[in-house]
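Asks: Sharing a sequence plus its predicted fold:
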Amino acid sequence: MGLFSALVSLPLAPVRGVVWIAEQVRDEAEREYYDADTIRRQLEDVAEARENGSIDDEEADALEEALVARLIEANRRRREGG
């Protein structure tokens, strides 16, 4: 039975490969998105942009709020091991 099911599912092998690659890309994107050091650098960039007038206080506040939310989520994920 194992040989038969292997032969029947053989045409799906490329699909499984594509799914695996997509999962790897997603995992890496999430690691980068929730990397605490990256988020801290982005917070520093926002502070610098605010200081030199590239962005106004309202825009800076919104960006900082989003980055802090990501940082909190990054810390939660790290504590939970994921």
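Replies: Perfect, I can see it now.
Asks: rest of the way, CA atoms for contacts and neighbours
Replies: OK.
Asks: centre of the chain versus the longest helix belonging to the chain, how much separation?
Replies: Secondary structure of the chain per DSSP state H: the longest helix is helix 57-79. Centroid separation for helix 57-79 versus its chain: 13 Å, with C-alpha atoms, centre = their mean, to the nearest Å.
Asks: helices or strands next to that helix in the packing?
Replies: helix 36-51 (3 or more C-alpha pairs under 8 Å, 6 or more residues apart in numbering; DSSP states H and E).
Asks: Please compare the first structure with the one that follows:
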Amino acid sequence: MGLISGLLLFPLAPVRGVSWIAEQLMEAADAQIHDPALIRAQLAALNHEFEEGSLSLEEFEEEEERLLDRLDEAGAAPAGRSREAP
């Protein structure tokens, strides 16, 4: 990059920096959302809440389905359970 182009593009440096930070945050959030270990932990917590009686059967099934769909999207089958019909 030449001196002239560097000077002309210098005002855009903060924009590029903010853009890079936003990309890094999106990548980190995406990795966390699709982390199979985290999803399994959320399933375990959901089961615990249901066993305590904090959730109705309908709420439990709805949330469980959502978490299992996320687990499928992450490319991992839940431990000890297969969603495919025999």
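Replies: Looks like it arrived, so ask away. Everything numeric in this text was worked out from a predicted model, so none of it was measured.
Asks: Overlay the chains and give the TM-score.
Replies: TM-score for the superposed chains, counting by TM-score structural alignment, normalised by the length of the first structure: 0.84, backed by 76 aligned residues with a C-alpha RMSD of 1.5 Å.
Asks: Buried residues of the longest helix of the first structure, list them for me.
Replies: Residues 60, 63-64, 67-68, 70-71, 74-75 are the ones in helix 57-79 of the first structure that count as buried (16 or more other C-alpha atoms under 10 Å).
Asks: contact partners of stretch 28-43 of the second structure?
Replies: 64, 67, 70-71, 73-74, 76, 78 (C-alpha atoms under 8 Å, 6 or more residues apart in numbering).
Asks: Tell me which residue lies nearest the centroid of the first structure.
Replies: Residue closest to the mean C-alpha point of the first structure, counted by C-alpha atoms, centre = their mean, is E30 at 2.1 Å.
Asks: so how much does whichever helix or strand it is part of differ from the second structure once superposed?
Replies: Following DSSP states H and E, one finds E30 of the first structure within helix 13-33. Compared with the second structure after the fit, helix 13-33 of the first structure shows a mean deviation of 0.7 Å (mean C-alpha distance after the TM-score superposition for the first structure).
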